[in-house]
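A.B. asks: no FASTA, just this:
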């Protein structure tokens, strides 16, 4: 690793950073994402500059240029996060006095309206899904599993007698890693309605260990669940949603049926109730109104 910021180019340092810092600290899926951002975006823009020439102004111009080219603000913000980590390491190594990213105005990200299906729509969706793939749709919609957790799921993780499912790993790009956070690792109760779907899927799997796989036992691509969902939505005549919105639908249904925040955070394996509250804040006012009405009716009957 070169030692002087005046002679070390961003390209040199960032490549070294990937091979010595990122490869050690990041999950395989995270490393691939960081490497792609560095190679395709950051090095082409900053590569020939020395570290001390990567200034606040130049970073701000980079952000504005990417936004002007039509890149989504969230994607640009991910670039800034990677850049901040790279230059933060340069500060740790004594190659920079301060991190210029700390003074940059990051792109504003508008919170989009959350899409979700009602319980009745979920029932219609599962019925419209081919029998072999109904479990794929039911797991996020009835248990709140994330797509990566579903793709990594093995039959050994499911105990139909105890009616439990163990979440211990996730998959992205065919590579297995640990789940999103430590709180994501858990053993969950299985709804009774999923047991026939599990047994049907077991017969379809041909003895392979992955619950969802190709005919040769290899993992499904990350896009396969999206395509299965899209076709089922069209067949059922339902609005378009993302695969992750099935998990949102599960959470909203729980909230609307009275599941308390602490219990839902445990079932959904969120890292904190604060995260859950922030995500579903728009749902809570209506639920609060229902609670007020229930108390009002109860008191009124006692008068």
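C.D. replies: That came in fine, so what should we check first? This one's a predicted model, so the numbers in the text were calculated from it and none came from an experiment.
A.B. asks: drop to CA atoms for contacts and neighbour counts, all remaining ones
C.D. replies: Will do.
A.B. asks: gap between the two ends of stretch 202-211?
C.D. replies: Distance between the two ends of stretch 202-211: 7 Å, counting by CA to CA, to the nearest Å.
A.B. asks: report the buried residues of that stretch.
C.D. replies: Using 16 or more other CA atoms under 10 Å as the test for burial, stretch 202-211 gives 202, 204, 205, 208, 209, 210, 211.
A.B. asks: any idea how far it is from the chain center?
C.D. replies: Centroid separation for stretch 202-211 versus its chain: 26 Å, with CA atoms, centre = their mean, to the nearest Å.
A.B. asks: take a look at this one as well, against the first:
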């Protein structure tokens, strides 16, 4: 806006040698800020200054210098400063290095638009990246830009593609009770209870191998999950916190596991209250590779009557599926699984054939009781005779 002498009250504009116009102003921080680009005409530059002035008046102004940091630098710092486990940091670094930084790293933080995000995601899929990997990359980039919003570097998160954070995961197989016990019967004895506990508790591999004697109460048959073991890329076994805060939990075990637990504690677990519940043949923290070699997993699952591609993690799916079929609510499944969001729990809430049959049987029983009651009323006392209406039970 200009005063009577023709000078602007806020900011200033000047014409460059190129013929284009430049706008600058003094921000709330007392520093001079220049528009990120020049304008074709004087009026265009003045209009831009009017928008900036309005933002300052409303309290919406953002220091443009904060958003001019290269995204390659911002993303690398984000990973380094994030408070996560070492295993998660390695996973983030891998996704960043292979799927995000090569495309988005050449932009400044405030230059990335929804259009650029759409082009980046399409590029990943065109290059043959799986939906799973692409969704992981999108979620990580979205989290980075969310931090940029919180830091006052940008106003809105450019990651706004509906459904891009999700992917269709092929439904994994799960075992029946008979198949679980057949598998437990054919693995080496020291791993029998590991198979049973994985199937009937739904615990993750890393949570299982981190369990200690003191984490299981034999009287109440309750297991306390307080930590997990993660194998890093250099082979180091890192003992740390659970995958999320929701992972710290207690899980009630079925009583029929008591006998196998007692035998396992006596024969295979480390001694002392702090002794590991599961150890390898040579002692120490159980490694997944050693477990697969010692059990001959690929052939063993087939011998137990399970599909060739059945993974140990599918025992967790089995436990969650059984809990859902037993009538667990979404909230109860979340607690049992150690999940902080409902998305994973809802996977097991779809109508299963077992649960669906239970619903049909209950509907059948209700209708039969109703029809039986109606029939008894029709066959009641004739007119003129005394009768007593039986209470509906």
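C.D. replies: Noted; the coordinates are in hand. Keep in mind it's a predicted model, so treat the numbers as computed, not measured.
A.B. asks: for the one helix or strand residue 179 of structure 2 maps to, packing partners?
C.D. replies: In the assignment (DSSP states H and E), residue 179 of structure 2 maps to helix 177-186. When contacts are defined as 3 or more CA pairs under 8 Å, 6 or more residues apart in numbering; DSSP states H and E, helix 177-186 of structure 2 packs onto helix 192-201, helix 297-303.
A.B. asks: ranges for the helices of the stretch 151-300 of structure 2?
C.D. replies: 177-186, 192-201, 205-208, 258-267, 288-295, 297-303 (DSSP state H, counting those that start in this stretch).
A.B. asks: out of the ones you listed, which is closest to residue 118 of structure 2?
C.D. replies: When the helices of the stretch 151-300 of structure 2 are compared by CA to CA, helix 205-208 sits nearest residue 118 of structure 2, at 35.5 Å.
A.B. asks: residue 285 of structure 2 corresponds to which position in structure 1?
C.D. replies: When structure 1 is aligned by TM-score structural alignment, residue 285 of structure 2 is paired with residue 219.
A.B. asks: okay if I get the helices and strands packed on helix 177-186 of structure 2 as CSV plus distance to residue 96 of structure 2 and mean neighbour count?
C.D. replies: Formatted as CSV, those follow (distance: least, CA to CA, whole Å; neighbours: other CA atoms under 10 Å):
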stretch, distance to residue 96 of structure 2, mean neighbour count
helix 192-201, 32, 22
helix 297-303, 33, 16
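A.B. asks: OK, contacts around residue 116 of structure 2?
C.D. replies: Not one residue lies near residue 116 of structure 2 by CA atoms under 8 Å, 6 or more residues apart in numbering.
A.B. asks: which helix or which strand is home to the counterpart of it in structure 1?
C.D. replies: Counting by TM-score structural alignment, residue 116 of structure 2 lines up with residue 58 in structure 1. Per DSSP H and E, residue 58 of structure 1 falls inside helix 56-68.
A.B. asks: tell me the spacing between the closest residue to the match of residue 285 of structure 2 other than its chain neighbours and residue 206 of structure 1.
C.D. replies: Among residues not flanking residue 219 of structure 1 along the chain, residue 213 sits closest, at 4.7 Å (CA to CA, 6 or more residues apart in numbering). Using CA to CA, residue 213 of structure 1 is found at 10 Å from residue 206 of structure 1.
A.B. asks: please apply the same query to residue 124 of structure 1.
C.D. replies: Residue 124 of structure 1 is 28 Å from residue 206 of structure 1, by CA to CA.
A.B. asks: could you do residue 33 of structure 1 as well?
C.D. replies: The gap separating residue 33 of structure 1 from residue 206 of structure 1 is 33 Å, by CA to CA.
A.B. asks: next one: residue 2 of structure 1
C.D. replies: Taking CA to CA as the measure, residue 2 of structure 1 falls 54 Å from residue 206 of structure 1.
A.B. asks: picking that back up, distance to residue 158 of structure 2 added to the helices and strands packed on helix 177-186 of structure 2, as CSV?
C.D. replies: Listed next are those as CSV, based on distance: least, CA to CA, whole Å:
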stretch, distance to residue 158 of structure 2
helix 192-201, 40
helix 297-303, 44
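A.B. asks: among those helices, which comes closest to residue 331 of structure 2?
C.D. replies: Within these, the stretch nearest residue 331 of structure 2 is helix 192-201; the backing value is 16.0 Å (CA to CA).
A.B. asks: in structure 1, what range does the closest one match?
C.D. replies: Counting by TM-score structural alignment, helix 192-201 of structure 2 falls onto residues 134-143 of structure 1.
A.B. asks: go on, stretch 141-149 of structure 2?
C.D. replies: Mapped onto structure 1 using TM-score structural alignment, stretch 141-149 of structure 2 covers residues 83-91.
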